[in-house]
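okay, sequence plus prediction incoming.
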Amino acid sequence: MIKKIALFVLSVFIVVSSAQAQSSLKRVEPLNWWVGMKHQDLQLLIYGEKIGHLYPTFSYEGVSLTKVVRTENPNYIFAYLSIGSQAKAGTMKVDLLDEKGVAQHSFAYELKERDAGSADREGFNTSDVMYLVTPDRFVNGDPTNDQIEGMREQSLDRTAGYKRHGGDIQGLEDSLDYIKDMGFTAIWLNPVLENDQPDASYHGYAATDFYKVDRRFGTNEHYRRFVKKAKKQGIKTIMDMILNHSGHKHWFVEDKPTKDWVNFGGSYVNTSHRRQANIDAYASDYDRKMFTDGWFVASMPDLNQRNELMSDYLIQNTIWWVEYADLSGIRMDTYPYPDKHFMTEWTCRLAEEYPSFNVVGEEWFNDPAIVSYWQRGKKNHDGYTSCLRSLMDFPIQEAFRDALKTDDKHWGQGLMKLYDKLVLDFQYPEPEELVVFPDNHDMDRIHTQMGEDADFTRMSLAYFATMRGVPQFYYGTEILMENSAKPGDHGLIRTDFPGGWAGDAVNAFTGKGLTAEQKKTQVYLKKLLQWRKNAKVIHTGDLMHFVPENGVYVFFRYMKSGEKVMVVLNKNDAETRLPLARYAEMLSGRIGVVDVISQEKQDLSQGVLLLDAKTTHIFEVQ
């Protein structure tokens, strides 16, 4: 009798005979592959009970078996294939033979044709604005997948910050018109892969299967369909990935192929979080190890990327998702925590396969000297190199927060904090590639950071939309979502988007129940981002700024063709008259300005501009 076991996608299936009661075949990963990739080598992870002694064999034109790696765990075979340029798309039959040459298991493995232009795909860039969404907290489009039988966490409780709330991919798909209408051109989703963990599985950062979308969000195919629909709306999709760790219930953590698969031998040792040890010329090996090999929490085992089998597995998994789902970018969580030499290999392999693709790394530190270490083109003191294009600009985020919260009357405080931080851009090889943002899913919402001052919050939206780099805004910022009741509480920071659930009293999609300030901010950001879509001077223009004076900070974005935008942050509580003499090198020969938001015009011949209180003005210079 022949039994067929599906492995999540139709392209992989396993055939097992009844005579093979002593062993079973459970997984083959990657789930499929493609012909015509730049790198021809492919690692097949073959997993099943007591299969490690078997030998894989096949006959397929253009494909050869280059090596077989066995481990101390008899449940694994790592088979390395070479897929030559002459190989064609199709399905190859792989037999696993015993010592007598008898096939004990067989499976079909599909090699697909790549989509046209896949290698030349365009990643996110400075013309884009990202919308960051925590899927479980955005829109519940399909209540039937709220709870899945057999999964470890069954509770669904919208009143509990760390329980699942039911948002899903269908809800995201249903919201594409809203996201497009707001002016966003890219969407970064917090992780959607399976997190079959006992609790707090909603956030997605403890994967239990690197090849499977969590069923409470949808399916692999549904995710791919969402990406395609978003692309048709002019919206790129950025996948949130984690190479540093998995969930402790991941199948290959519960049954490790090698003793060094997980750092510290699989025993929990907390990371020091001392990221400086990665860069410090005087750091001890002990301090480096405690940072990179330590775990975040006991439920997130730290993966050992120095293990070659692990390294190959993770690189292939990333490429698989880019190719399978047609991604336009990756946000890499905890970028400096994995082995840094592996991260170079990972970024460079991606860059070789997809030269125009983009990855943004999370290095949460307030000093550009630390953040810039990881960017491609940086000449580091220790010779370290990388192929990483973009990083999250935490230094500017922190500086902006402090600039508006501290008094400008004291030396180095207030707006000077923001000016001083931007001055350090010389440390980056490509500062224009950085992702700039007022807040994200791990920090207090910007409205809370601004003391729930709506004027200051709108000032932040304008600043980050016009500053060099790629802007990112967190869902709900457009309606002044806040977490002031519990600063620092992640469950509250990731509050449900109002209107995403049937029966919500407030609906941000329709405006029902929103306050006047919330509606004003939503309309403001929509107008700002719709303008930015066609503002090439913001996308690629040069930047010049002037030392802040009297609570006012001015910078220009300009192009050689003559286009100029003047951005003026007025922090003062009252209307302010701004003398223009010191800006002559930017304004000479110009006759006036038009406010992008209000469309009000001002004549430059008067030598002053009138600035509204607590406002970031964006002036097109005529």
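Cool, the structure landed.

going by C-alpha atoms from here, please, whenever you check contacts or count neighbours.
Fine.

what ranges does the stretch 251-400 of the chain have for its helices?
Assigned helices in the stretch 251-400 of the chain, in chain order: 251-254, 285-292, 308-325, 340-353, 368-371, 394-405 (criterion: DSSP state H, counting those that start in this stretch).

and here is the other one:
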Amino acid sequence: MKYFNLIIFCMSLISFGQIERVEPPNWWVGFSDHSLQLLIKGENIQNAEVEISNKHIELVKVNKADSPNYLFLDLIIKEDAIAGNFDIEFELPNGKNITHSYTLKSRDRLAEGYIGFNSSDVIYLITPDRFANGDIANDIVSGLRETSINRKNDYGRHGGDIQGMIDHIDYIHDMGFTSVWPTPLLMNDMTRSSYHGYAITDFYQVDPRFGTLDDYKQLAQKLQGKGMKLIMDQVANHCGSLHWWMSDLPFKDWVNYQSEYLNKEGLKVSNHRRTVNQDPYASGFDKELMSKGWFVNEMPDLNQRNPFLAKYIIQNSLWWIETLHLEGIRQDTYPYSYKEFMAEWAGAIMREYPNFNIVGEEWSTNPLLVGYWQQGANNKDGYKSNLKSTMDFPMQHTIVRALNEEEGWNSGLVNIYEGLANDFYYPDPQSILIFPDNHDMDRIFTQLHEDVTNTKMAVGLMLCMPRIPQVYYGTEILMQNTAKPGDHGLIRTDFPGGWEGDSKNAFTGKGLSAPQKEMQTFMKNLLNYRLNSEAIHEGKTVHFAPINGVYIMTRATDKETVIVIINKNENPSTLDLSPYSELNLDGQTLQNVVTNETVKWRNQLSLPNKGIYIFSSAK
């Protein structure tokens, strides 16, 4: 009999194990929202009695999940709480007690001090695996599913990491960029294509092949030491199919179409018809499949209608802002999530950090759809997003089309003129993100058929528009994917010089072609001028309908007028300045901000070459 009792005792020890996870892993005192919800993961933890003996911490409710291995604890961190540790006691049915020490930290920056990216910034977008390999020791990490490095495989890991970005902050800074947006750096323990980062398998852990949390913090600190900003790429819509919770989902509705997934009945993938968010005639079938369908088979769609998951995602964003001292978030696949939740998510962040900024990805060339998501939009359905910035796919598409088309009454540069006129619809055009390309699009040099002059015109115009510009790494050296249009692996080509032994080095200029050096210099000169130009940052915008293949846009304050001239004429031409008399520039000497050459603005202006001319009246 005693042996039987021993067996039962041993089984009870196995059945009631240790705490596996507590998330968020720590929190802070001093938030305006004093609530905190802890996810507790542990074998058969559901039936534990929970107690917190701390007068500054109130345990409001213990919530049981559908899985016996989870609890969700609702806490109130009282206003008089101080930083330090407090114990959470778990008394298990078998009599065993578990104590978990939880840490509350002091906030070392006022909430108002988190200043988000804005129109004075230019963002440098980086795919970290393809930028620079600063630490070869973390190239392969045992225990993870993808354990190879192959730079010849466009969809494999190449070894770029956080240290690689740290090593080249001076290059980014000296080019004139003010903010860095790396694509996701969190754990992506998938079997293939894990380099891109968007199939996250742990929302609180940095992927060790990119580095450590301390490395991530160092990146933030080094950028901030240069007066630069760090933007985090986050994903609220989905996770990776090998996320740790997929083997034991907390609730029956944690992910959408969960029963079909568990019963192997066939997954429902999103129809990707994002217009259902605005369409007054959209069917219920289309709406549900758009919002609930998985992005792809490897990316389970998170169900933000579940209040515990919703709270988890909001707290995760707040945790990363506070941990890294972020200045911005880029939220992936914005229209795919439950839109009422996205408004709640953005609102929770902006209430806590009133000067912060978030940009949401709405990949549409229709300005009506893009504008719908921006804070302040007068939407017929009453939707209020709390989102300050959206992505200007419409203007990006318009500029490419304008430069590729032949000039005509309804073609060419008139597209830019009419496209920018759509700003009447946006609540805050200056807060919208414009970009030549990104990690999911053909490189701008490829889109413009490898025409260097057209590429300069596109990039130069975007850097001067009433927008927040974002530039993908390598644009400054004319990186392209012309051999395989649409191929994401090739789009995300390695930045030359980021690996020891590279024959070319864009950081130093070694081995670059003359056009590449020319483009790099053009962008460096313009970006560095832009740093201190209030006219470009926040000036009044005036533009003129194209005349004879020339489009003019100006940005002006009381102290400076910046004139951007897009000239598509192949042969030397003379521009009659009489249509532009309202600019009050007659007789002034203007400086070309790229070449430093000066011209006199009087009667007519010589345009010797096709291209972009950017002049300033500043003395």
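Alright, I've got the coordinates. Since the model is a prediction, treat every value here as computed from it, not as a measurement.

okay if I get the helices of the stretch 251-400 of the first structure as a markdown table plus mean neighbour count?
As requested, these are exported to a markdown table (neighbours: other CA atoms under 10 Å):
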| stretch | mean neighbour count |
| --- | --- |
| helix 251-254 | 14 |
| helix 285-292 | 18 |
| helix 308-325 | 18 |
| helix 340-353 | 18 |
| helix 368-371 | 19 |
| helix 394-405 | 21 |
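
which of those helices sits closest to residue 500 of the first structure?
Closest to residue 500 of the first structure of these is helix 308-325 (CA to CA; 24.9 Å).

who does the closest one touch, helix- and strand-wise?
strand 41-49, helix 220-232, helix 340-353 (3 or more CA pairs under 8 Å, 6 or more residues apart in numbering; DSSP states H and E).

leaving out chain neighbours, which residue sits closest to residue 313 of the first structure?
With CA to CA, 6 or more residues apart in numbering as the criterion, residue 313 of the first structure has its nearest non-adjacent residue at 7.1 Å, and that residue is residue 43.

what is the burial count for the aligned residue in the second structure for that neighbour?
Residue 43 of the first structure maps onto residue 37 in the second structure, with residues paired by TM-score structural alignment. Residues near residue 37 of the second structure, counting by other CA atoms under 10 Å, number 22.

report the separation between residue 37 of the second structure and residue 348 of the second structure.
Separation of residue 37 of the second structure from residue 348 of the second structure (CA to CA, to the nearest Å) stands at 14 Å.

need the three-state assignment for the alignment partner in the first structure of residue 107 of the second structure.
In the first structure, the residue matched to residue 107 of the second structure (TM-score structural alignment) is residue 114. Recorded secondary structure, residue 114 of the first structure: coil (DSSP: H, G, I helix; E, B strand; the rest coil).

the residue of the first structure most remote from its centre: helix or strand, and which one exactly?
Largest separation from the mean C-alpha position in the first structure: residue 100, at 49.2 Å (CA atoms, centre = their mean). Using DSSP states H and E, residue 100 of the first structure sits in no helix or strand.

quick check: residue 153 of the second structure is in a strand.
No - counting by three-state DSSP, residue 153 of the second structure falls outside a strand, being coil.

the first structure: which residue goes with that one?
Per TM-score structural alignment, residue 153 of the second structure is aligned with residue 160.
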